[in-house]
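1. From the sequence below, what's the structure:
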Amino acid sequence: MSESFILINTFLGVTVGIVAVAWLVYDVFFRIKNRVSERINDAMRDRVERQQENSPIIKDMVRPISGGNKPLLRRVQDRIQTWLDQAATGMTVWQFAAVSIMISCLTGGASWLAFGLGWVLGIGTFLSLFLPAIVVYSRRNARSEQISTQLPDAFSAMSRGLRAGQGVPAVVQMIANDFPKPLSEEFNYFYEQQHLGVPPEVALRDMARRVNVMELRIFTIALIVHKRAGGNLAELLQQLSELVRKRVKMKRRIKSLTGEGRMQAAVLIAMPTIVVMIMSLIAPQYISVLLERHDILAGCVFSQLLGAFCIYRIVNFSY
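-> Here you go, the predicted model:
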């Protein structure tokens, strides 16, 4: 057997052994805790489902988000279209797919012309296929972050307007005219939908679908409750404004606390690529040994992507 074959088998064996030991330790120390959590979740799930069945407001909010009895392909298309709408791309699913395929083909062709290697063509085509999705995901997160930052002032302004005697349509129009983008765009779209004859509850659910911000979904539920049952909407908006400010403050604090981990992740992810580029310039005969082994190179790329995903999940979490 060749030396490389022995090294690969040894690496796989050690990896499987580490995973097995970690799984055994996890099963021994956390098995009882997981069983208790599962029992509590099972007991609470039935109660929550009964409450949802008895609440028409929650059913109205859940209906456009759930897939229902739609085919799998249709549900995937709806989910992708929701992501595109949340990123404000103005694209349809098929336009996004066409752009992704076109960029993938162009990048793969450029890689093959630059290096003249078939495996470079394959890697370039595969990786660039996900480039538009990464751009949409980043834009979606950035837009949601901007809206979250603008919401406290918007809720406070709406609360003051309601206490001054203005109606809900008037304060919505005020936010659409006086606040910066992207929050003003969403409120203006909601305001124009009502002028075109769309029912307010339908327009509210559509705004909750377009914006990936939990506080705005709470705001839409509050407006639906106010429309059906009445109540002190000004006081609710003021309390919601204070809650959003606390959440934004907590988010910034978490971001500062995890800044070191994110910086270490960026360095660890970028270091192998930078080292390969430097070695290809100062010692091409040394790095050529790695470039000739396509299987090892593919394993390195896969390990880099897996490590980046794991680090991202560690430093980014919901709260």
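
2. Please make it C-alpha for all contacts and neighbour counts, starting now.
-> Noted.

3. Check this protein for its longest helix and report it.
-> Ranked by residue count, the top helix of the chain under DSSP state H comes out as helix 3-54.

4. elements contacting that one?
-> On a contact count with 3 or more C-alpha pairs under 8 Å, 6 or more residues apart in numbering; DSSP states H and E, helix 3-54 meets helix 56-62.

5. about what we covered before: ok now the longest helix of the chain, how far from the chain's centre?
-> When distances are taken as C-alpha atoms, centre = their mean, to the nearest Å, helix 3-54 is centred 23 Å away from the chain's centroid.

6. cool, and stretch 263-278?
-> Distance of stretch 263-278 from its chain centroid, counting by C-alpha atoms, centre = their mean, is 25 Å.

7. buried set for that stretch?
-> Using 16 or more other C-alpha atoms under 10 Å as the test for burial, stretch 263-278 gives Ala265, Ile269.

8. Mind jotting down where the helices sit in the protein?
-> When secondary structure is read from DSSP H, the chain shows helices at 3-54, 56-62, 72-86, 93-115, 118-129, 131-163, 168-178, 183-195, 200-210, 214-229, 233-257, 259-282, 284-292, 294-315.

9. List the buried residues of the fifth one.
-> Applying a neighbour-count criterion of 16+ other C-alpha under 10 Å, the buried positions in helix 118-129 are Trp119, Val120, Leu121, Ile123, Gly124, Thr125, Phe126, Ser128, Leu129.

10. surely the last one meets Ile101?
-> Spelled out, it's Leu129. Yes: taking C-alpha atoms under 8 Å as the definition, Leu129 is a contact partner of Ile101 at 6.3 Å.

11. Mind putting the buried residues of helix 118-129 into a markdown table with distance to Arg217?
-> Listed next are the buried residues of helix 118-129 as a markdown table, based on distance: C-alpha to C-alpha, whole Å:
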| residue | distance to Arg217 |
| --- | --- |
| Trp119 | 47 |
| Val120 | 45 |
| Leu121 | 44 |
| Ile123 | 41 |
| Gly124 | 40 |
| Thr125 | 39 |
| Phe126 | 36 |
| Ser128 | 34 |
| Leu129 | 32 |
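
12. Out of those, the closest to Arg31 would be?
-> Phe126 (39.3 Å; C-alpha to C-alpha).

13. In contact with the residue lying closest to the closest one once chain neighbours are set aside, which residues?
-> Nearest residue to Phe126 in three dimensions, chain neighbours excluded: Ser104, at 7.0 Å (C-alpha to C-alpha, 6 or more residues apart in numbering). Shown here is Ser104, whose contacts under the criterion C-alpha atoms under 8 Å, 6 or more residues apart in numbering are Gly124, Thr125, Phe126, Leu127, Ser128, Leu129.

14. Could you also give me the structure for this next sequence, so I can compare it with the first?
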Amino acid sequence: MTSMIQLLILATGLMLAMVLGYAALSGPSASKEGGRRLQSVRFRHSDSATDKVEAQYRKTLAARKPRVMQIAGSNSRIEALELRLRRTGKKWTLAQYLYVSGGMALTIMVLVYIKTGAALLGLGAGILIGGGVPHFLVNRAIKKRIAAFVTRLPDALDLLVRGLRSGLPVTETLGVVASELPGPIGEEFKMVTDRIKVGRTMDEALQDTADRLNLPEFNFFCITLAIQRETGGNLSETLSNLSDVLRKRAQMKLKIGAMSSESKASAYIVGALPFIVFVLIYMINPAYLGKFFIDERLIVTGLGGLIWLGLGAFIMSKMISFEI
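-> Reported below is the predicted structural model:
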């Protein structure tokens, strides 16, 4: 019992040391902060037209921060979860999500306890699977819908450009996009036009969609419209340039995905191999691993291994993820 407590204290100390080290090394850079301050001073006192336009862009971007971050960072986890369910584009409700999560957790907990007789293991497996599988499915639905939206957004911008060049107002071209393009892009623009029809301004209607989607590409579109109304200029030409930028951005993402695919496959194999070997050995010789669910020392060792494996997976995911 004393050795088990010592192992727990040692593992906890190592975890705290790594967390504190990460927090100390991941803070804001002093040089970058100084550069941002010098840049703000330059924008404030410069007479250049380019600097004034960029300053207006940054001011508009800061004023149009999505409410998604406020919801996700607030004390209300329920609102954040409801927002995630709405982003899937499916008719999933919060009650259905909670019922499915609770039912899966209870089922797995009972099955593991009947099979192994370890109550703590059953509780941990139930919480892990009951909370992880629905979360994974919601994430997958969100990513699939967002990918479809981002893929068709340049086509929507091209359609907007053709409508503006033919003499249609912006609100009419938004309706054309909603009716002509299928999938998530048409559904989102249909919601924008419906809000405008019931009396909302175009800024408010677009901002509601930007808050729900939380996509840089759609935020670029909203900021472009806001800056064009404040500074003037050729909106069709601006949207055409934005469409070209979004297509190049998508091509860069595909190139990065192709270059990092080998590293991702290696990370998946290395991360899944311990679990696969454990299951295979347990299926072949259950008595060999039978004490693993009963002996407290083996349980602590297994939990420590899972913690280190999780840290390794987190580090590998950070190494192969790139922001564009």
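
15. quick revisit: between the contacts of Ser104 of structure 1, which is nearest Val315 of structure 1?
-> Distances from the contacts of Ser104 of structure 1 to Val315 of structure 1 were compared by C-alpha to C-alpha; the smallest belongs to Leu127, at 23.5 Å.

16. check contacts around that closest one.
-> The contact partners of Leu127 of structure 1, by C-alpha under 8 Å, 6+ apart, come to Ser104.

17. now swap in Val110 of structure 2 and tell me
-> By C-alpha under 8 Å, 6+ apart, the contact set of Val110 of structure 2 is Gly122.

18. corresponding residues in structure 1 for stretch 167-186 of structure 2?
-> Stretch 167-186 of structure 2 corresponds to residues 165-184 of structure 1 when matched by TM-score structural alignment.

19. So Ser156 of structure 1 versus Arg79 of structure 1, what's the distance?
-> Ser156 of structure 1 sits 32 Å away from Arg79 of structure 1, taking C-alpha to C-alpha, to the nearest Å as the criterion.

20. Please say which of those two ends up with more neighbours.
-> Here Ser156 of structure 1 and Arg79 are compared on neighbour count by other C-alpha atoms under 10 Å; more neighbours surround Ser156, at 19 against 16.

21. That one maps to what in structure 2?
-> By TM-score structural alignment, Ser156 of structure 1 lines up with Asp158 in structure 2.

22. Its match and Asn241 touch, don't they?
-> No: here Asp158 of structure 2 does not reach Asn241: they are 9.8 Å apart, not a contact under C-alpha under 8 Å.

23. what touches both of these two?
-> When contacts are counted by C-alpha under 8 Å, 6+ apart, Asp158 of structure 2 and Asn241 have no shared neighbour.

24. how far apart are stretch 184-193 of structure 1 and its match in structure 2?
-> Overlaying structure 2 shows stretch 184-193 of structure 1 at a mean distance of 1.1 Å from the equivalent residues (mean C-alpha distance after the TM-score superposition for structure 1).

25. Tell me who's in contact with Arg297 of structure 2.
-> Under the criterion of C-alpha under 8 Å, 6+ apart, the neighbours of Arg297 of structure 2 are Met4.

26. State the helix or strand in which it lies.
-> Element membership of Arg297 of structure 2, judged by DSSP states H and E, is helix 296-319.

27. can you list contacts of the match of stretch 167-186 of structure 2?
-> 143, 146-147, 150-151, 154, 157-158, 161-162, 185-188, 191.

28. rerun that using 10 Å as the cut-off
-> Outside of stretch 165-184 of structure 1, the residues that reach it under the criterion C-alpha atoms under 10 Å, 6 or more residues apart in numbering are 88, 143-144, 146-151, 153-155, 157-162, 185-192, 194, 211, 223, 227, 233.

29. What residues of it count as buried?
-> The neighbour-count check on stretch 165-184 of structure 1 (16+ other C-alpha under 10 Å) flags Val168, Val171, Val172, Gln173, Met174, Ile175, Ala176, Leu183, Ser184 as buried.

30. Give me the mean distance between stretch 138-150 of structure 1 and structure 2.
-> Relative to structure 2, and after both are superposed, stretch 138-150 of structure 1 has an average distance of 1.8 Å to its aligned residues, where the measure is mean C-alpha distance after the TM-score superposition for structure 1.

31. buried stuff in that stretch?
-> For stretch 138-150 of structure 1, using 16+ other C-alpha under 10 Å, the buried residues are Arg139, Arg140, Asn141, Arg143, Ser144, Ile147, Ser148, Thr149, Gln150.

32. need the contact list for the first one.
-> I take that to be Arg139 of structure 1. Trp83, Leu84, Gln86, Ala87, Ala88, Thr89, Ala133, Glu145.

33. Give the aligned equivalent of it in structure 2.
-> Under the alignment (TM-score structural alignment), Arg139 of structure 1 pairs with Ala141 of structure 2.

34. gap between that match and Ala210 of structure 2?
-> From Ala141 of structure 2 over to Ala210 of structure 2 the distance is 18 Å, taken as C-alpha to C-alpha.

35. For Pro200 of structure 1, which non-adjacent residue is spatially closest?
-> With C-alpha to C-alpha, 6+ apart as the criterion, Pro200 of structure 1 has its nearest non-adjacent residue at 6.1 Å, and that residue is Gln194.

36. Run a quick neighbour tally on that neighbour.
-> Other residues near Gln194 of structure 1 number 16, with proximity taken as other C-alpha under 10 Å.

37. Would you mind finding the match for it in structure 2?
-> Residue correspondence, TM-score structural alignment: Gln194 of structure 1 in this structure matches Ile196 in structure 2.

38. go on, Lys246 of structure 1?
-> Counting by TM-score structural alignment, Lys246 of structure 1 corresponds to Lys248 in structure 2.

39. Show the buried residues in the contacts of stretch 165-184 of structure 1.
-> The neighbour-count test (16+ other C-alpha under 10 Å) applied to the contacts of stretch 165-184 of structure 1 identifies 88, 143-144, 147-151, 153-155, 157-162, 185-188, 190-191, 194, 211, 223, 233 as buried.
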